[in-house]
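Engineer: predicted structure and sequence below. I'll ask about it afterward.
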Amino acid sequence: MLKVIRRAWRYIVAALSGRLDELSDPRIQIEQAIQEAKEQHQRLTQQAAAVIGNERELEMKYARAIEEAEKLQANARQAIMLAEQASTAGDAQKAASYEDSAKAFASRLVAAETAMEDMKTMHGHAKQASAQARAAVENNAMALQKKIAERMRLLSQLDQAKMQEQLNKAMGDLTGLTPQGETPTMDQVREKIEKRYARALGEAELSSNSVEARMIEVERAAIDVEGAARLEAIKESMRRKEVE
């Protein structure tokens, strides 16, 4: 009994889903798909902005770490010079005091250089992540533009389909081929099947984003290769001018 109930429930769900798809306006569905793509692009852009912001923050911290290390190194050198001057003047106590200061500066310098190296590594990783985020935003923007162009084509095709359906209905009324009873004609059955097949083809076209993304990556790779070749040509031209 439970098995029969489950089968009946699945049948009802499938029937209602098919009815909903049949009643849905394709124009609204297209706009929903474009709106979802825009929102996805916005979320991706915000995530990329956070990644790039993290890189900039680490870049500023790394710059401050370099300045701090340079300052500590300069202070250590100054303390050593003062210690040598005090020793030459015969002031051993003052010389020892400056020597202790130089050691303290040197210890702090070691810690600062260690922190600086860690910051450098983190900044390098953040820089790579930022480059990937920028590329992802650019690729997604190109894909979004293609979807918008596809929307115009689909809407135009939808309008043509509606006009053709109205024309078919008018011709059927004029020729008296519209059946009087509830039994559909072969033309009506064929039209229903072709409509479902055309809709399936449209859904397949909309779901081919992954292929488009790979095509975009190939196009970008080709552009990068051409750019590298052009840059090498410019460098070669500059080297020839230097030799001349």
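Structural biologist: Nice, I can see it. Small disclaimer: the values here were computed from a predicted structure and weren't measured.

Engineer: okay, CA-based contacts and neighbour counts for the rest of this
Structural biologist: Fine.

Engineer: please, which helix or strand holds residue 169?
Structural biologist: helix 92-175 (DSSP states H and E).

Engineer: helix or strand next in line after that helix, which one?
Structural biologist: Elements were assigned by DSSP H and E; along the chain past helix 92-175, the next helix or strand is helix 186-206.

Engineer: quick check, central residue of this protein?
Structural biologist: With distances taken as CA atoms, centre = their mean, residue 136 lies nearest the centre of the chain, 2.8 Å away.

Engineer: for residue 49, see how far away that residue is.
Structural biologist: The gap separating residue 136 from residue 49 is 12 Å, by CA to CA, to the nearest Å.

Engineer: now the angle between helix 186-206 and the helix holding residue 169, please.
Structural biologist: Compare the direction of helix 92-175 with that of helix 186-206 by axes from the mean of the first three to the mean of the last three CA atoms, to 10 degrees and you get 170 degrees.

Engineer: pretty sure residue 101 contacts residue 78?
Structural biologist: No - contact status for residue 101 versus residue 78: not in contact, 9.7 Å apart, counting by CA atoms under 8 Å.

Engineer: the structure to be compared is supplied as follows:
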Amino acid sequence: MANPFVKGWKYLMALFNSKIDEKADPKVQIQQAIEDAQRQHQALSQQAASVIGNQRQLEMKLSRQLDEVEKLNANARQAVNLADQAQAAGDTEKAIQYTNAAEAFAAQLVTAEQGVEDLKALHDQSLQAAAQAKKAVEQNAMALQAKVAERTKLLSQLEQAKMQERVSESLRSMDSTLSVPGNTPSLDAVRDKIERRYADALGSAELAQNSVSGRMMEVQQASIQMAGHSRLEQIRASMKGDALPSGGAANAPATPAANPNLDKQPPAAGQTGTAQ
């Protein structure tokens, strides 16, 4: 039967962790996950570097061992040649000495060759381990890049969620402003105030247009428009006169016709009332 105290402690810890996760900032949690993945990748890279370094070290040992085998083989051959030469010369003692030396070199050669075989086996294993380590590092690097891309996506979604929350909060605030009376004026009250001012302004403008000054302004504007129309007709007539062929009336300089309307300047605002 489980200990109730242990069970209760585990329950409290799980509840505490859930509360922490609930209150934690998602942005901080995302950064923590990325940092943890980066630490794992760094540790894996260091392990792979150690495996590859061991493989390189075995290669150097194997190279030295092969050189040693070649040297021992050459020494054994040289000793055999010297023993044969001494035997041919009738020097039995030297022949025996060279033969013993050749046997010693041969024994060392056997040991060295065995060492070469052992190193070759270890080197083959190290090659496989190094290849696996490189592959693991590459796969972990791709996984880390995917997590970094996922972080960017999650951060973007987090910002969108925050913006949506702010928009929702603003809408709720507007709803409360429109529905609940308080110290802040509602939009309906502000709208009524603006419409009242606009209506007053329209009424003032209408009164100004119907006044004597308004009528005088209309007369002045009409006079200016008539004068402009007459001046435009003069310009057109002058342009037609310039387009005639040389000779006759065309030789005379074009003189704009007198405009009776130009001689009669529109009366001023004060004079209009006097004429009436």
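Structural biologist: Everything's here; your move. This one's a predicted model, so the numbers in the text were calculated from it and none came from an experiment.

Engineer: before we move on, back to that, of residue 101 and residue 78 of the first structure, who's got more company?
Structural biologist: Per other CA atoms under 10 Å, whichever of residue 101 of the first structure and residue 78 has more neighbours is residue 101, with 18 against 15.

Engineer: residue contacts, the residue found closest to the more buried one once you drop the neighbours it is linked to in the chain?
Structural biologist: Setting aside the residues directly before and after it, residue 101 of the first structure is nearest to residue 79 in space (CA to CA, 6 or more residues apart in numbering), at 6.3 Å. Under the criterion of CA atoms under 8 Å, 6 or more residues apart in numbering, the contact list for residue 79 of the first structure reads 98-99, 101-102.

Engineer: ok, 10 Å please
Structural biologist: If you count contacts by CA atoms under 10 Å, 6 or more residues apart in numbering, residue 79 of the first structure has them with 73, 85, 95, 97-105.

Engineer: from residue 163 of the second structure, how far out is the closest residue to residue 108 of the second structure other than its chain neighbours?
Structural biologist: Leaving aside its chain neighbours, residue 108 of the second structure sits nearest to residue 72 (7.0 Å; criterion: CA to CA, 6+ apart). In this view, residue 72 of the second structure and residue 163 of the second structure are 80 Å apart by CA to CA.

Engineer: neighbour count winner among those two?
Structural biologist: Neighbours were counted for residue 72 of the second structure and for residue 163 using other CA under 10 Å; residue 72 has more, 22 against 12.

Engineer: I'd guessed that one sits against residue 101; true?
Structural biologist: No - counting by CA atoms under 10 Å, residue 72 of the second structure stays clear of residue 101, with 11.0 Å between them.

Engineer: can you pull the residues that touch both of the two?
Structural biologist: When contacts are counted by CA under 10 Å, 6+ apart, residue 72 of the second structure and residue 101 are jointly contacted by 78, 107.

Engineer: for residue 40 of the first structure, which residues are in contact?
Structural biologist: Listed by CA under 10 Å, 6+ apart, the contact set of residue 40 of the first structure reads 34, 46, 140, 144.

Engineer: could I get the residues you listed as TSV with neighbour count and distance to residue 188 of the first structure?
Structural biologist: Formatted as TSV, the contacts of residue 40 of the first structure follow (neighbours: other CA atoms under 10 Å; distance: CA to CA, whole Å):
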residue	neighbour count	distance to residue 188 of the first structure
34	18	32
46	13	50
140	21	42
144	18	37
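
Engineer: rebuild these as JSON lines, extending it with distance to residue 128 of the first structure.
Structural biologist: Listed next are the contacts of residue 40 of the first structure as JSON lines, based on distance: CA to CA, whole Å:
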{"residue": "34", "distance to residue 128 of the first structure": "30"}
{"residue": "46", "distance to residue 128 of the first structure": "17"}
{"residue": "140", "distance to residue 128 of the first structure": "18"}
{"residue": "144", "distance to residue 128 of the first structure": "24"}
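
Engineer: what sits against the residue of the second structure most remote from its centre?
Structural biologist: No residue in the second structure sits farther from the centre than residue 90, which is 90.8 Å out by CA atoms, centre = their mean. Going by CA under 10 Å, 6+ apart, residue 90 of the second structure touches residue 84.

Engineer: re the thing from before, run through the neighbouring helices and strands of the helix holding residue 169 of the first structure.
Structural biologist: The contact analysis (3 or more CA pairs under 10 Å, 6 or more residues apart in numbering; DSSP states H and E) places helix 92-175 of the first structure against helix 26-88, helix 186-206, helix 209-243.

Engineer: buried deepest among the ones you listed, which one?
Structural biologist: Stretch with highest mean neighbour count among these: helix 26-88 (a mean of 17; mean count of other CA atoms under 10 Å).

Engineer: ok and that helix relative to helix 186-206, angle-wise?
Structural biologist: Using the same axes, to 10 degrees, the direction of helix 26-88 of the first structure lies 0 degrees away from that of helix 186-206.

Engineer: thanks a lot, catch you later.
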